[in-house]
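1. the amino acid sequence is not available; the structure is as follows:
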């Protein structure tokens, strides 16, 4: 594991802050999906636990602490994520975190906890974490990660120092993707579909995201044009995971809205979207209403706060999509 090229500036800044006055006990790494928040927090955790960190810009990888880290069983490190396939971090997990930090470090001079993602802490869990964030016991560090900073509870945000991991410059992202064996056309297409985030773009290519996008767009157009029945459309759409499906629909709706506002093809996720859904209404209010609903559902799905009947939700969204076409033909 190593830092990505676009992270070097943030890492150097953390090193300077440590030398000048020490790092705060609660840091929150924020940035969109696919910029390397997990790598940054893990690298910092390993460095904080390293016995030679005062003399190294990175963990030494030789000391007993680094050896335990490499083995995956460092006693002074804890990772907190949603449990048992759930989407929320619940109070029991935070109680374990608090108990862990109340103990004395066994190997290193400090203890480190990584909590990801911070936006899925439910209210009880967040309240249980507040005192620890305000008055961390001993020499301890809590590193939080968030893809949707605005969705993190204000009481948590206010007790952490934010470290933003921005999307790298387009040229730097392109260069990195081409180093991974991607062609220039593949890299540019993937970055456009993934908001310029190189790791998300690379994963999208590995999963053949372009073919999936074209397939889903054709299936959506077939449904909206009335060439298939609702039960047949549902037979496919209801088998797809909700988060990627709603995320994709939201992006397509955004393209239609941009086109309705006069955007050029170069400003669209996919210039073929308006053509494939060419019968859609250009009423910006209706397009905005659909996109707003998709964004709200997506936030609930990502935050684990929504309890949906999957089939009814997908059916409702498909009906909303077809209504755009119907309204556009009036």
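-> Done, it's in. As the structure is a computational prediction, the values presented were derived from the model and not from experiment.
2. can we go C-alpha only for contacts and neighbour counts from here?
-> OK.
3. which other helices and strands contact the longest strand belonging to the chain?
-> The longest strand of the chain (DSSP state E) is strand 140-146. If you count contacts as 3 or more CA pairs under 8 Å, 6 or more residues apart in numbering; DSSP states H and E, strand 140-146 packs onto strand 26-30, helix 37-49, strand 111-115.
4. and it, how far out from the chain's middle?
-> Distance of strand 140-146 from the chain centroid (CA atoms, centre = their mean, to the nearest Å) equals 16 Å.
5. three-state assignment of residue 231?
-> Using DSSP: H, G, I helix; E, B strand; the rest coil, the structure places residue 231 in helix.
6. going by residue numbers, what spans are helices in the stretch 1-150 of the chain?
-> Applying DSSP state H, counting those that start in this stretch to the stretch 1-150 of the chain gives helices spanning 8-21, 37-49, 64-71, 91-101, 123-134.
7. tabulate the ones you listed (CSV), appending mean neighbour count and distance to residue 191.
-> What follows is the helices of the stretch 1-150 of the chain, written out as CSV (neighbours: other CA atoms under 10 Å; distance: least, CA to CA, whole Å):
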stretch, mean neighbour count, distance to residue 191
helix 8-21, 13, 21
helix 37-49, 20, 18
helix 64-71, 16, 32
helix 91-101, 17, 36
helix 123-134, 17, 34
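8. would you list these in JSON lines and tack on distance to residue 237?
-> Formatted as JSON lines, the helices of the stretch 1-150 of the chain follow (distance: least, CA to CA, whole Å):
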{"stretch": "helix 8-21", "distance to residue 237": "41"}
{"stretch": "helix 37-49", "distance to residue 237": "31"}
{"stretch": "helix 64-71", "distance to residue 237": "42"}
{"stretch": "helix 91-101", "distance to residue 237": "34"}
{"stretch": "helix 123-134", "distance to residue 237": "32"}
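9. one more structure, for comparison:
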């Protein structure tokens, strides 16, 4: 089985191919879903299909190199650091390119990723092209976040939602790819996205899991200071750490609900059991809402250290109830 054989793409791919064959192709598609589902791969595969370019299964060219394809992504600054937004000049240049005659006498295609990073001026520039598209042009926008792209852009695209495959299917796809088939913990950490589970395995997520557990148990046992741990966590990839905290809290909810004792060595299990006896189930649910609110905002706009401090400080008092506005969730909806 090819590493790039993604069964969860097939419904979207078949619908797109049928639209192309019957001359019913939209002028713009918005491909959306969690990180780790291969959405960018699908966009370039679609571009290759429209442009008649070869698409080898084993080693496809990402980004696809073709004279009639424009690739729009985050630029780097003079110091080599990646910028946080797609700029207006990039979109204007792309729209001008789409308006020109095709080199091959056929379609012209632009792929924009990550579309959620379009700054307001860039989004406005793109809107003009979406409202008055040039014939035989195709825009493919790819995003992993649902809350930042203007509705005026999303509403003018045909949306392709890529969902995580069923758990059994995801585990079957991952099984021959190492770890003796033991992918369940990483698939949980990846939110059900198989490619993210692969990436986490490559980046040492097992070690991350061990370190995060040790840190939180240290806070619960009074052996670690929350602010010190927060400083360390803020230097790690924030989305992955928040996902770990979400999975950890969900596991505690299950233990609390089922009345089961935590696993692990005797000291760790005893520390966690004492904490679970003190923490109300409703408080765990509310805390998980706070973690998920932070996950939605983990795009570099906020201060990672402050977020980690706010999420870790409550553990020093076993998530004891707090008063005032913070009791509604410091990152929750106001």
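-> Ah, there it is. The structure displayed is predicted, hence computed values, not measured ones.
10. list the TM-score for the superposed pair.
-> A TM-score of 0.79 describes the superposed chains when it is computed by TM-score structural alignment, normalised by the length of structure 1; 305 aligned residues with a CA RMSD of 3.2 Å.
11. just to revisit the earlier point, to residue 20 of structure 1, which of the helices and strands packed on strand 140-146 of structure 1 lies closest?
-> Between residue 20 of structure 1 and these, the tightest spacing by CA to CA is seen for helix 37-49, at 15.5 Å.
12. matching residues in structure 2 for the closest one?
-> Using TM-score structural alignment, helix 37-49 of structure 1 corresponds to residues 39-51 of structure 2.
13. average offset of that stretch relative to structure 1?
-> The superposed stretch 39-51 of structure 2 is, by mean CA distance after the TM-score superposition for structure 1, a mean 0.9 Å from where its aligned residues fall in structure 1.
14. output the longest helix belonging to structure 2.
-> In structure 2, assigned by DSSP state H, the helix with the most residues is helix 238-258.
15. immediately after that one, which helix or strand?
-> With elements assigned by DSSP states H and E, the helix or strand that comes after helix 238-258 of structure 2 is helix 266-278.
16. list the buried residues in that following helix.
-> 268, 270-273, 275-276 (16 or more other CA atoms under 10 Å).
17. per the alignment, residue 246 of structure 1 pairs with which residue of structure 2?
-> Under the alignment (TM-score structural alignment), residue 246 of structure 1 maps onto residue 242.
18. list the contacts for its match?
-> Shown in contact with residue 242 of structure 2 (CA atoms under 8 Å, 6 or more residues apart in numbering): 291-292, 294-295.
19. now with 7 Å?
-> Residue 242 of structure 2 makes contacts with 291, 295, as judged by CA atoms under 7 Å, 6 or more residues apart in numbering.
20. ok, now residue 129 of structure 1?
-> Counting by CA under 7 Å, 6+ apart, residue 129 of structure 1 touches residue 94.
21. quick check: whatever residue of structure 2 lines up with residue 209 of structure 1 vs residue 94 of structure 2, distance?
-> Aligned by TM-score structural alignment, residue 209 of structure 1 pairs with residue 205 of structure 2. Residue 205 of structure 2 sits 38 Å away from residue 94 of structure 2, taking CA to CA, to the nearest Å as the criterion.
22. likewise for residue 313 of structure 2?
-> Distance from residue 313 of structure 2 to residue 94 of structure 2, counting by CA to CA: 47 Å.
23. ok, average deviation of the longest strand of structure 1 from structure 2?
-> Averaged out, strand 140-146 of structure 1 is 1.1 Å away (mean CA distance after the TM-score superposition for structure 1).
24. residues in contact with the aligned residue in structure 2 for residue 282 of structure 1?
-> Residue 282 of structure 1 maps onto residue 279 of structure 2 when the alignment is built from TM-score structural alignment. Counting by CA under 7 Å, 6+ apart, residue 279 of structure 2 makes contact with 318-320.
25. just the buried subset of these, please.
-> Buried, going by 16+ other CA under 10 Å: 318-319, out of those.
26. follow-up on the earlier one: immediately after the longest strand of structure 1, which helix or strand?
-> As assigned by DSSP H and E, the chain's next helix or strand after strand 140-146 of structure 1 is helix 154-157.
27. in that following helix, what counts as buried?
-> 156-157.
28. again, but for stretch 140-155 of structure 1
-> Result for stretch 140-155 of structure 1 [16+ other CA under 10 Å]: buried residues 140-149, 152-153.
29. show me the two of these that sit farthest apart.
-> Longest span within the buried residues of stretch 140-155 of structure 1, CA to CA: 140 and 148, 25.0 Å.
30. and the equivalent of residue 14 of structure 2 over in structure 1, how far from residue 6 of structure 1?
-> For residue 14 of structure 2, the aligned residue in structure 1 is residue 12 (criterion: TM-score structural alignment). Separation of residue 12 of structure 1 from residue 6 of structure 1 (CA to CA): 11 Å.
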